[in-house]
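Trainee: Need a 3D model of the sequence below.
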Amino acid sequence: MENQGTVIQLSLWESLFSPNLNLVPFVVGISMGYILNVICFMPLGFLVPLISRIYEKAGKCFLFGFGVSLGIEISQMFTPYRATDIDDLVANVLGVMAGWLILRLLMKNRMIRRLAGKEQDCNRGWYLPVITTGIAFLATFIS
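Mentor: Down below sits the predicted model:
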């Protein structure tokens, strides 16, 4: 009887943790999926510095984007039929930084600076982007 319980746990664990890793970058080259990952993460790099002054610096925004993307890629090891891919991590971080750069270029416009200034007067600190991203991340597992 004890062996049957162990077999059930192992089969449950095997279906729960199914890593499909690709740690070699650009094996396939730059595909449409790569470009779409860059585009998908651009709003994160654009909006996070507007929400909190902490992420106005490129390094902080980079670390936030890297952390979010790394969390997504690690979670895919626990999701059947998903692959953890270094290309996705690179594309996501590249998208965050492209969004940050676009925001920097747009901040030269007076109207955008004024809108950003009003939002930053009520600076909510570093935790608001983290909490928002965490809730969105958890919602994918609940639904």
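Trainee: okay, CA-based contacts and neighbour counts for the rest of this
Mentor: OK.
Trainee: Show me where this structure has its strands.
Mentor: 21-22, 84-85 (DSSP state E).
Trainee: Before we compare anything, build this one as well:
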Amino acid sequence: MVSLLILLIPFFLVAVLNIMLKKNSKKFGKKILWQHRLFGYLFILYLMINLVQVGVPSWFECKISLNQGQPIFHTDNMNLVPFKDSLDITSILNIILFMPFGIFLPTLWDKYRKLLPTFCYGFTFSLIIEVSQLFTRNRTFDINDLIFNTLGTVCGWVVFNSLREIFYKLADKTVVKSLPSDTFISKLEPHLYIVIAFICVFFSY
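Mentor: Got it, this is the predicted structure:
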């Protein structure tokens, strides 16, 4: 029961975010369709699954380390040398895991329909994950993960653009266009999904 409630928290927070965005959009005559909100819920679900799979720190793990007098920041086994090891199944899985990230971004926000912003956001998101793993006991900062996660984001962007012509009607309904009159919260919307996912995963296990 508790696990179910914890799982529902990010969806509740996204619902609150949607209410705030809807109020702001009405003031400036900006229309946000229900398709955008639907894909937003799918996006937060994907982010939660992604963060659990890659292994970001949790409050429970930090609490155990503190109770045992162990450091919560670990720099052991950091790999800062690209391609030191040969390509393995983990690298391929990282690409696959981050492809949806590169698909969701241009699906939801038009500014990510350009490659450079998507690449930069994929790199930043992956870098945040890798740095956060320095606060875990069983994960390490790996430059290869950073590279292949970013590559996965770019591959997802390519897939979106390959299929965009087929699903152009749906893509036009899910996307929110950036306007000079956008409020601060509208500009922060893509980043708030990441913040919500990180906080919820941190306190969920």
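Trainee: okay, the strands of the first structure, which one's buried deepest?
Mentor: strand 84-85 (a mean of 20; mean count of other CA atoms under 10 Å).
Trainee: for the longest helix anywhere in the second structure, which positions count as buried?
Mentor: For the second structure, the helix with the greatest residue count under DSSP state H is helix 2-27. Of all the residues in helix 2-27 of the second structure, those buried under the rule 16 or more other CA atoms under 10 Å are 7, 10-11, 13-14, 17-18, 21-22, 24-25.
Trainee: Looking at these, which is nearest Val158 of the second structure?
Mentor: Closest approach between the buried residues of helix 2-27 of the second structure and Val158 of the second structure, by CA to CA: Val14, at 27.1 Å.
Trainee: Translate the closest one into the numbering of the first structure.
Mentor: For Val14 of the second structure, the aligned position in the first structure is a gap, per TM-score structural alignment.
Trainee: Report the contact partners of Asn92 of the first structure.
Mentor: Residues near Asn92 of the first structure by CA atoms under 8 Å, 6 or more residues apart in numbering: 37-38, 40-41, 65-66, 69.
Trainee: biggest separation within those, which pair?
Mentor: Taking every pair in the contacts of Asn92 of the first structure and measuring CA to CA, the maximum separation is 14.1 Å, between Cys40 and Phe66.
Trainee: who has more neighbours, these two?
Mentor: More crowded of Cys40 of the first structure and Phe66, by other CA atoms under 10 Å: Phe66, with 18 against 15.
Trainee: Any quick PyMOL command for the buried ones out of the contacts of Asn92 of the first structure?
Mentor: In PyMOL, a selection of the buried entries from the contacts of Asn92 of the first structure looks like this (16+ other CA under 10 Å):
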select buried, resi 37+38+41+65+66+69
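Trainee: Looking at the contacts of Asn92 of the first structure, which are in helices?
Mentor: Those of the contacts of Asn92 of the first structure lying in helices (DSSP H): 37-38, 40-41, 65-66, 69.
Trainee: Would you mind giving the buried residues of helix 2-27 of the second structure as CSV with distance to Val158 of the second structure added?
Mentor: Formatted as CSV, these follow (distance: CA to CA, whole Å):
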residue, distance to Val158 of the second structure
Leu7, 31
Pro10, 28
Phe11, 28
Leu13, 30
Val14, 27
Leu17, 29
Asn18, 28
Leu21, 29
Lys22, 30
Asn24, 32
Ser25, 30
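Trainee: and of the residues you listed, the nearest to Ile143 of the second structure?
Mentor: Set against Ile143 of the second structure, the nearest of the buried residues of helix 2-27 of the second structure by CA to CA is Pro10 (29.4 Å).
Trainee: Now do the same contact list for that closest one.
Mentor: 44, 196-197, 200.
Trainee: same thing but 7 Å
Mentor: Counting by CA atoms under 7 Å, 6 or more residues apart in numbering, Pro10 of the second structure touches 196-197, 200.
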